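*Asks:* mind folding the following:
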Amino acid sequence: MNINPKVINQEISLIRQISIKSKQYKDVIDLTIGEPDLPIPCEIVDQTTLYMKNNRMGYPMLGGTPEIREEIVKFYNTKYDSSYKIDEVLVTAGASEAISTTMRTILNEGDEVLIPLPSYPGYLPNIDFNGGKSIFIDTISDKLQLTVENLKKHITPKTKALILNYPNNPSGIILSKKNLDEIMDFLRDKDIYIISDEIYSEITFDDDFISVGKYDFLKEKIILINGFSKSHSMTGWRLGYILTSKKLRDQLIKVHQYTLTSPSIVSQYGGYVALSKCSDISSYTKKYKKRCEYVYNRLNSMGIVTLKPKGTFYIFGSLNNFNIDSSLDFALDLLENKHIAIVPGIVFGVEGYFRISCTKSVEILKLAMDKIENYIEKYKS
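*Replies:* Below you'll find the predicted structure:
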């Protein structure tokens, strides 16, 4: 086949590969994919069902319906002290399409994109497909915090964009106000896009999350990405959005249009209800926090040291106290012997770690932790 070599050289996500492999075990506990198990708020389902019954399901407006864009702007400006307008919103088919559309719009061959590690693996293929080069910034020595000093070391004349993903997948770390202020101030006079993936912004525990959207003096460079999959358990609805300047939105919408024209009108109405009627998901956040704290305490008691997450529903455990050379081998062996599916740290660009998705009840997580504790004993000896 005469296929684009950039496609040939890519593989299906290792997260998906492990999840698929785990299905061969009937008693498996799959802690890989970050899909919320909590139900979609019932009002979203009820109101959207009524909308479907009473309205013709035609093509939605390019860029998103005015109703959902107005709610997105109202929500972000009220909660995160931003100043976006309705014509600065682009509604997308999930945050994944938002990432793809962004990379296809801004990247030229040879452009460099800075990515702090550990990092969500979905950024890399989108950079590669569009001729860009991923430049990784190791944050392990700074307790997974990106500092302005570390950032400065990686800036070159080819730097096109910096990706920020906080609360972070896989670690749950939130960038401190001091570090974020210093980074934003440093980038003030730089010709560098700031791509802020804030898909987990609503799932925070103790610290208040600071959105990049509040830095109004950088609006012309900021591409802010969010969605409804994590906050409202609306994974199957495939609904996300981009907040940016109107000038940049006018370019992004061209790429977006020729990708899918627009997300489903049904999904957009569901998103409208989510923000207008169900924006408070604190009850969900409390459950995720309880689960994460349980897994965090259990892992640390086993000697698997981890930083306490400030948000998301992930735990990123360290294997540094054990004689384990490969996080992938560790994950595959754990799956084969204990039927527990986790994600190796190498997926996120760092070795010696693994991610657990706490999207199961505490009872199921307890069973998983018991099995991991039994399994890890062989490495202690």
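*Asks:* for the rest of this, base every contact and every neighbour count on C-alpha atoms.
*Replies:* OK.
*Asks:* now do the helices in the stretch 201-350 of the chain.
*Replies:* 246-260, 265-277, 282-301, 327-338 (DSSP state H, counting those that start in this stretch).
*Asks:* what's next to the shortest one, contact-wise?
*Replies:* Helix 327-338 is touched from outside by 18, 22, 28, 324, 340-346, 351-354, 371-372, 375, with contacts defined as C-alpha atoms under 8 Å, 6 or more residues apart in numbering.
*Asks:* for comparison, sequence B:
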Amino acid sequence: MRNPLSKIVVDIQPSGIRKFFDIVSEMKDAISLGVGEPDFDTPWHIREEGIYSLEKGRTFYTSNAGLKDLKIEICNYLNRRFGLRYHPDHETIVTIGGSEAIDIALRAMLDPGDEVLIPQPSYVSYLPCVTLAGGKPVIIELKAANQFRLTKEELLDAITDRTKVLIMPFPNNPTGAIMEKEDLEDIVKIVEEKDIFVLSDEIYSELTYGKKHVSIAEFPGMKERTILINGFSKSYAMTGWRLGYAVGPAIIIEQMVKIHQFAIMCAPTTSQYAAIEALRNGDSDVETMRDAYDQRRRYLIHAFREMGLECFEPYGAFYVFPCIKSLGMTSDEFATTLLKEEKVAVVPGTAFGECGEGFLRISYAYSIENLKIAIERMERFVARHKCK
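*Replies:* Okay, here's the model as predicted:
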């Protein structure tokens, strides 16, 4: 029988995060610090709007690109928060989470062999999505010495004549790194000089601490060459609602809608009505959750430093990225042994790229009570293995 499988798909490695989730789900008394999912319930007024939409029988397809009212609210939000102006009809699409937006943006922009620059450590979906779109991933290794920010030197070294797209994964998953205005200024100059496009994943834009998020699309000339990805999962604790969006040049959005039209049809109708309420009346909910995350962030940074583990201060998302090289273990060995000995699940840094070796991703999207229990167990583990 002929092989039924695509070699391209077979060659893509499964997510390095999943095996720890699968083990911890069957382990009694285990604590997971691995999931990038808010522990908050979706705020009640948002849930209520979703329920109301069902009660009113709003269960039909929406237009392919999304409800007009939702697209208007997305544009209003981006204008209010970042001074960005987009047209709801021609420059906006509602998707199944930010992940679908990343996928269809790359498929709409890439021809076989086009190179896509991916700063790593970063979200696990970028590389496989580039590969599935026929592009060639080119990895830029971010460094702890630079607080995992992308530098102009690193960018210039990676650009070739085949470079078409730069992915900007900030605020960053897994490191929590951000790019401030002065950091982006250097990147913008190079992007314009080399005539490349940017896919800016800003799903954590509302989760920054003491620093205001700056979008690369805010810079003169960048709105025309940037696809901005965002969504509702992280900011509004709406992971299960599966709703995201992209805004950008009409010529690109039009092709993204075409792919979305054939593969998806439209995003969930109930979720779209709930998202309208989130954008209109959810600012205070975001602030409440952000304050709680900030408390947890500061607690973890202090705890890891007290353990003697290097941990730079992240200003975005809800992750810390401590260095465990001093223990003489690989990231995978540390995570596997910690889970076995202390029943605490964390994610090896290598799940987000080879340059994540020697680091762990710790999510603080958990209650402070659970974090304290987990830290007590990790302190025992680190003390025990430092003595060996």
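*Asks:* quick one on the thing from earlier: just the buried residues of the contacts of helix 327-338 of structure 1.
*Replies:* Buried by 16 or more other C-alpha atoms under 10 Å: 18, 22, 28, 340-346, 351-354, 371-372, out of the contacts of helix 327-338 of structure 1.
*Asks:* what's the neighbour count on residue 164 of structure 2?
*Replies:* Residues lying near residue 164 of structure 2 (other C-alpha atoms under 10 Å) number 22.
*Asks:* does it touch residue 114 like I think?
*Replies:* Yes: look at residue 164 of structure 2 against residue 114 with C-alpha atoms under 8 Å: they come within range, at 6.0 Å.
*Asks:* residue 98 of structure 1 against residue 243, yeah?
*Replies:* No: the pair residue 98 of structure 1 / residue 243 is not scored as a contact, 10.1 Å apart, by C-alpha under 8 Å.
*Asks:* quick one, what contacts the aligned partner of residue 315 of structure 1 in structure 2?
*Replies:* When structure 2 is aligned by TM-score structural alignment, residue 315 of structure 1 is paired with residue 320. Contact analysis of residue 320 of structure 2 by C-alpha under 8 Å, 6+ apart lists 174-176, 297, 300-301, 311, 313-314, 361-364.
*Asks:* how about a cut-off of 6 Å?
*Replies:* Residues in contact with residue 320 of structure 2 (C-alpha atoms under 6 Å, 6 or more residues apart in numbering) are 175, 362.
*Asks:* ok, now residue 214 of structure 1?
*Replies:* Contacts for residue 214 of structure 1 (C-alpha under 6 Å, 6+ apart) come out as 81, 82.
*Asks:* from residue 142 of structure 2, how far off is the equivalent of it over in structure 2?
*Replies:* Aligning on TM-score structural alignment places residue 214 of structure 1 opposite residue 218 in structure 2. The spacing between residue 218 of structure 2 and residue 142 of structure 2, counted by C-alpha to C-alpha, to the nearest Å, is 23 Å.
*Asks:* ditto for residue 330 of structure 2
*Replies:* Residue 330 of structure 2 sits 18 Å away from residue 142 of structure 2, going by C-alpha to C-alpha.
*Asks:* got it, and residue 189 of structure 2?
*Replies:* 19 Å.
*Asks:* please say which of these two ends up with more neighbours.
*Replies:* Neighbours per residue (other C-alpha under 10 Å) separate residue 189 of structure 2 from residue 142, with residue 142 holding more: 20 against 14.
*Asks:* and for the equivalent of residue 301 of structure 1 over in structure 2, the neighbour number?
*Replies:* Matched by TM-score structural alignment, residue 301 of structure 1 corresponds to residue 306 in structure 2. Counted by other C-alpha under 10 Å, the residues lying close to residue 306 of structure 2 total 11.
*Asks:* same check on residue 57 of structure 2?
*Replies:* Residue 57 of structure 2 has 9 neighbours, counted by other C-alpha under 10 Å.
*Asks:* so who does the corresponding residue of structure 1 for it touch?
*Replies:* Matched to structure 1 by TM-score structural alignment, residue 57 of structure 2 sits across from residue 55. Residues in contact with residue 55 of structure 1 (C-alpha under 6 Å, 6+ apart): none are found.
*Asks:* got it, and residue 201 of structure 1?
*Replies:* Here residue 201 of structure 1 is in contact with no residue (C-alpha under 6 Å, 6+ apart).
*Asks:* do that again at 10 Å, thanks
*Replies:* 80, 165-168, 174, 208-211, 226-227, 230-231, 311-312 (C-alpha atoms under 10 Å, 6 or more residues apart in numbering).
*Asks:* roughly how far apart are it and residue 305 of structure 1?
*Replies:* From residue 201 of structure 1 across to residue 305 of structure 1, the span is 25 Å (C-alpha to C-alpha).
*Asks:* with residue 215 of structure 1 instead?
*Replies:* From residue 215 of structure 1 to residue 305 of structure 1 the distance is 35 Å (C-alpha to C-alpha).
*Asks:* thanks again, I'm all set now.
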